[in-house]
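>>> Need the 3D shape of this:
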Amino acid sequence: MLVSDVDSTFLTQEVIELVAEHAGAREQVAEVTTRAMRGEMDFTQSLHARVATLAGLPVSVLAEVRAALVPTPGALELVERCRAAGVVTALVSGGFHEAIDELAASAGIDHVLANRFEVRDGRLTGRVSGPIVDAQTKRRTLEELAARHGVPIERTVAVGDGANDAPMVRAAGIGIAFRGKPALVEVSDVHLEGESLLDVWPHLERILERD
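Got it, this is the predicted structure:
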């Protein structure tokens, strides 16, 4: 099983920064994102602060954001290889369903877990709807999906880039930091600095070869 973070891992961008650009708050949001990914700021607090800057935006901007998404080089090819090899795939994101679900469905991803924007009268309220997908949620999702599919935890691969991916990466059979922040690199089994997410594939092959 492969479980991947989304923003700056499966995608080249941070979705919330793309949304914030429409609110004229991209620089402010990017600064908070960077601090959170380095582990300098609590992720949940940082997310609430970033989403608050989006209050009043029409929900129609999310279609523009979806159209602007750029998968990381090799990401879609990695999913294709996983599907062909019978590897279960999941995206677990501190980002937002409204941005990534369409791309995930077209790529053939098996599971997606992310946050949701609260919307009222066709506009973002500046709040998150429902529980926050934080670092511990990511870890629990890895473990729950592995149990659901009957995949031993040692046959799982988790990949991310930021501090909020650390518990998930540590829990996986092989934990990968993809162009990762120091806080994640410290706890990962593998650190990839290349441009392509397809560099994850050889590590999945190692697990598949054990069959």
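>>> drop to CA atoms for contacts and neighbour counts, all remaining ones
Noted.
>>> helices or strands next to the lengthiest strand in the chain in the packing?
Counting by DSSP state E, the longest strand found in the chain is strand 111-120. Applying 3 or more Cα pairs under 8 Å, 6 or more residues apart in numbering; DSSP states H and E, one finds that strand 111-120 makes contact with strand 89-96, helix 97-107, strand 123-129.
>>> here's the other one to compare against:
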Amino acid sequence: MTAIKSLVVLDCDSTTIAEEVIELIADAAGTREEVARITTLAMEGRYDFAESLNARVATLAGVSDSVFQRVASAITLNPGFAELVDAVKARDGKIGVVSGGFMEVLDLFLPGTGVDVWHANTLEIEGNSLTGRVVGEIVDAAAKAKYLRAWGEQFGIPPEHTIAIGDGANDLEMMRAARFAVGFRPKPIVREAADLVAEHSLAEAISLLDKL
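Have a look, this model is predicted:
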């Protein structure tokens, strides 16, 4: 069998990892309950993602940037992630993670996992404390799709050899841009759009690699 060079792009929070990073940071600010409520609305598609992100990040103002290391050490990769990475690499493929979360955390835990490229939001920090604002472009649904296409071009992998994996409304455009869409423990709006639903393990997506 000829190996197919593929690109698999995953959402981060509740897909690549078990946690919602912003909720872990919100623990330090004492705002987790409010942040979790807004996150749920956004992932169900009932709250504009950019607006919801700004509202959640605003509650983090004043938190020390030392929180990033604590959060990174608490992160758990979801079942099957390592197996999926190994399967993609065995086919000379690439793995990307694109997140509505934060580069400050991804930069700490993704190196060494086999992920080739990643992108997320950047938090504004002044005097070693979070300001409650995001710097630059917000990674919303359109941005996720843009990065899937851009990484495909970067690695010379056409759209028909791509898979997108996500769980929430913010992943839908990325999933539409890929050849196959995988919903991992997805919200109902994502379940309807998925070619495959993985309830237990990210390794369930491996079967699609040989269909590209």
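>>> TM-score of the superposed pair?
For this chain pair, the superposition-based TM-score is 0.95 by TM-score structural alignment, normalised by the length of structure 1; 206 aligned residues with a Cα RMSD of 1.0 Å.
>>> residue ranges of the strands in structure 1, please?
Listed in chain order, the strands of structure 1 (DSSP E) span 2-4, 89-96, 111-120, 123-129, 157-160, 174-178, 190-192.
>>> would you list those in JSON lines and tack on mean neighbour count?
JSON lines is the format used below for the strands of structure 1 (neighbours: other Cα atoms under 10 Å):
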{"stretch": "strand 2-4", "mean neighbour count": "25"}
{"stretch": "strand 89-96", "mean neighbour count": "24"}
{"stretch": "strand 111-120", "mean neighbour count": "18"}
{"stretch": "strand 123-129", "mean neighbour count": "18"}
{"stretch": "strand 157-160", "mean neighbour count": "29"}
{"stretch": "strand 174-178", "mean neighbour count": "27"}
{"stretch": "strand 190-192", "mean neighbour count": "18"}
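>>> Tell me who's in contact with the residue lying closest to T125 of structure 1 once chain neighbours are set aside.
Among residues not flanking T125 of structure 1 along the chain, A55 sits closest, at 4.7 Å (Cα to Cα, 6 or more residues apart in numbering). Counting by Cα atoms under 8 Å, 6 or more residues apart in numbering, A55 of structure 1 touches 123-127.
>>> please redo it, this time with the cut-off set to 7 Å
Taking Cα atoms under 7 Å, 6 or more residues apart in numbering, we find A55 of structure 1 in contact with 124-126.
>>> now the helices: where do they sit in structure 2?
Ranges of helices in structure 2, per DSSP state H, are 21-29, 32-43, 49-58, 67-73, 81-90, 103-109, 141-155, 172-177, 188-191.
>>> what's the fourth one aligned against in structure 1?
Helix 67-73 of structure 2 corresponds to residues 61-67 of structure 1 when matched by TM-score structural alignment.
>>> and the nearest residue to V139 of structure 2 once chain neighbours are set aside, what is it in contact with?
Nearest in space to V139 of structure 2, with sequence neighbours left out and distances taken as Cα to Cα, 6+ apart, is G100 at 5.2 Å. By Cα under 7 Å, 6+ apart, the contact set of G100 of structure 2 is 120-121, 139-140.
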